[in-house]
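*Asks:* Mind folding the following:
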Amino acid sequence: MGSLSQEHKLDVIEFSDKNSKPGTESWSKTCDEVVSALEKYGCFVASYDKLTQETHTTVFQALEELFDLPTQTKVQNKSTKPLYGYVGQIPFIPLYESMGIDDADTLQGIQNFAKVMWPNGNNDFSEKLVWYTKLAAELEKIVVQMVFERYGVGKHYESLIGSANYLCRVMKYREPKSNENNMGFVSHTDKSFMSTIHQNQVDGLEIKTKDGEWFGVHQLSSSSVIDSNGVLVSKQWPQHFLNPYYFIYDL
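*Replies:* Below is the predicted model of the structure:
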């Protein structure tokens, strides 16, 4: 997106058992940090002590095995839900390829996906991926509960979580050829209630501020970007969360 602003930087918020227990002083302090970060940029970098370097390494090894499958196999990832299935081989974003795994916070959901990709399924892949997805879902739930509590609508938290569906979209950006630019994907906003973005040691994510400036996001390999997607905006909230635009480069 041209030159990037050096003035902006996402807040980094640490999560652990210590500040993940409602009613404690550390919980309340982290609630304030989360809401402040979301009101500023609509997202923040989360460092969750359960999402370790080992988790990171394990899940990306599993995804490497997945993306090494033939294209004719990967395109069998189909869904009646928009953008839940395979997306790739698109001329204006030739570097991009992705697949969607529905009910991804459950072992059954991932095994159902694996049975489509491998004739006999792939228990090793399923167990590695669900290790990550369960932790990512757990982190999202903590963040949502903090936001609901801070805005005085905590009584609605359980009903929301009870109706939530978790989609894990795995993405790969191939290396550009000599005559291609390095745009990984078009600038966009996500449409889910909340997103967790985890990169494989590639700082390819850029975010647009409310003033129209773009800035890059740096993450440690064991950290994630939590994005509110702007859907928490309503008359109930005294301040609006931003709905950040994303741009992705292949670096």
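
*Asks:* all contacts plus neighbour counts: C-alpha atoms, from now on.
*Replies:* OK.

*Asks:* Spit out the contact partners of S195.
*Replies:* By Cα atoms under 8 Å, 6 or more residues apart in numbering, the contact set of S195 is 140, 225-229.

*Asks:* Dump those to JSON lines, plus neighbour count and distance to A37.
*Replies:* Below are these laid out as JSON lines (neighbours: other Cα atoms under 10 Å; distance: Cα to Cα, whole Å):
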{"residue": "E140", "neighbour count": "20", "distance to A37": "15"}
{"residue": "V225", "neighbour count": "22", "distance to A37": "11"}
{"residue": "I226", "neighbour count": "22", "distance to A37": "10"}
{"residue": "D227", "neighbour count": "24", "distance to A37": "10"}
{"residue": "S228", "neighbour count": "29", "distance to A37": "10"}
{"residue": "N229", "neighbour count": "22", "distance to A37": "13"}
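
*Asks:* Here is the second sequence; please produce its structure so I can put it next to the first one:
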Amino acid sequence: MEEVSSSLPVIDLREFEDLDNSVKAYQKLRETCEEWGCFRIINHPIPLELMSEMKAIVRSLLDLPAKIKNQNTNDTVGRGYVAPSPANPLYESLGLYDFGSTEAVRSFCDQLNASPHQREIIEKYAGAIHELIKNIQQKLAKSMGLEAYSFKGHWPCQFKIIKYSFNPQQVGSLGVPTHTDNGFLTILQDDENVGGLEVMNKNGEFVPIDPSPGTFLVNLGDIAKAWSNGRLCNVMHRVLCKEATIRISIASFLLGPKDEVVEAPQEFVDSEHPRLYAPFNHDDYWKERLSKNLRAGEVLELLRVNI
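*Replies:* Coordinates of the predicted model:
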């Protein structure tokens, strides 16, 4: 597909607090999520110093010896340490499942022998991102007309801290193939110096996302599309190797309800908008994606209701 140049929508979080601009802000948020499923946020509450400190710690953790990184384990494949592989030699990541849990954050730090300073910054960052990700989820519900909507059950949030080791021979190759995220939404602290992320627009064209220090990117995933009864866009995206250097990113995923099924609220279902997807469990959905190696929303289509 041909690469195009286009500006990604920007959502200013301060506008939601301004009575004169809040209606337009919510309208823009909804339209952006329906059209793009991806946007940049500015004027967020997370201090730039904390973002910078967290990136430095992430880099140091990913530079640890393999013996220590392999201690980052999880009961489910793909949620702990992922080492470079023949299939994806440029990519490695460390994982923390459910960073809204203080116990889970401390266990992650224990696995990697984190120092007291590293633990302090990781806990601060996890707490700040957890508040931000839930805030955006609620704003999105309100933008769609659900003024006081309550998301049922516990929605785990997952960290994935990622290192791409790009070299001259691999410039132009994929660091991560085209995919959608399996959860509700993702907040990404992208590398502020090294580009490579591209998102697909409605025309099927890849749009390069240039670095923008001090901002976050938000992507909507498969759960958002199912929850909205197909209204929201689960954006397809990829990472390309653009230059021979190390690229670091911090992805925070709001997944799906752990003990409740994913289904569209009744407000999104009527005679003109029949229910598109059968209710499903997020963990089962995620495992199905992994087992079938279907990473671009194909499993969601298997759950379509026959009308």
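
*Asks:* List the TM-score for the superposed pair.
*Replies:* Superposed pair, TM-score by TM-score structural alignment, normalised by the length of structure 1: 0.85. Supporting alignment: 241 aligned residues with a Cα RMSD of 2.4 Å.

*Asks:* Inside strands: which ones of the contacts of S195 of structure 1?
*Replies:* Cross-referencing the contacts of S195 of structure 1 against strands under DSSP state E gives 225-227.

*Asks:* one step back: turn the contacts of S195 of structure 1 into JSON lines, including distance to K191 of structure 1.
*Replies:* Shown next, in JSON lines, are these (distance: Cα to Cα, whole Å):
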{"residue": "E140", "distance to K191 of structure 1": "15"}
{"residue": "V225", "distance to K191 of structure 1": "16"}
{"residue": "I226", "distance to K191 of structure 1": "14"}
{"residue": "D227", "distance to K191 of structure 1": "11"}
{"residue": "S228", "distance to K191 of structure 1": "10"}
{"residue": "N229", "distance to K191 of structure 1": "7"}
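
*Asks:* and K28 of structure 2, how far is that from L140 of structure 2?
*Replies:* Using Cα to Cα, to the nearest Å, K28 of structure 2 is found at 10 Å from L140 of structure 2.

*Asks:* Common neighbours of these two, please.
*Replies:* By Cα under 8 Å, 6+ apart, K28 of structure 2 and L140 have no common neighbours.

*Asks:* between the two, which one's more packed in?
*Replies:* Just comparing K28 of structure 2 and L140: by other Cα atoms under 10 Å the higher neighbour count belongs to L140, 19 against 16.

*Asks:* Could you find the counterpart of that one in structure 1?
*Replies:* Matched by TM-score structural alignment, L140 of structure 2 corresponds to V147 in structure 1.

*Asks:* That match contacts S36, doesn't it?
*Replies:* No: the criterion here is Cα atoms under 8 Å, and V147 of structure 1 misses it with S36 at 10.1 Å.

*Asks:* Buried residues, the helix or strand where V105 of structure 2 lies. List them.
*Replies:* Counting by DSSP states H and E, the element that carries V105 of structure 2 is helix 102-111. Residues of helix 102-111 of structure 2 classed as buried by neighbour count (16 or more other Cα atoms under 10 Å): 105-106, 108-109.

*Asks:* At which residues are the strands of structure 2 located?
*Replies:* Under DSSP E, structure 2 gives strands at 10-12, 38-42, 91-96, 157-165, 174-179, 185-189, 197-200, 206-208, 216-220, 237-240, 246-254.

*Asks:* As TSV, those strands with distance to S228 of structure 2 would be great.
*Replies:* Shown next, in TSV, are those (distance: least, Cα to Cα, whole Å):
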stretch	distance to S228 of structure 2
strand 10-12	20
strand 38-42	15
strand 91-96	27
strand 157-165	20
strand 174-179	20
strand 185-189	13
strand 197-200	20
strand 206-208	24
strand 216-220	11
strand 237-240	20
strand 246-254	15
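
*Asks:* Looking at these, spot the one closest to G230 of structure 2.
*Replies:* strand 216-220 (12.0 Å; Cα to Cα).

*Asks:* what span of structure 1 lines up against that closest one?
*Replies:* Aligned using TM-score structural alignment, strand 216-220 of structure 2 spans residues 224-228 in structure 1.

*Asks:* what's next to the matching stretch, contact-wise?
*Replies:* With Cα under 8 Å, 6+ apart as the criterion, stretch 224-228 of structure 1 contacts 38, 42-47, 140, 193-199, 219, 241-244.
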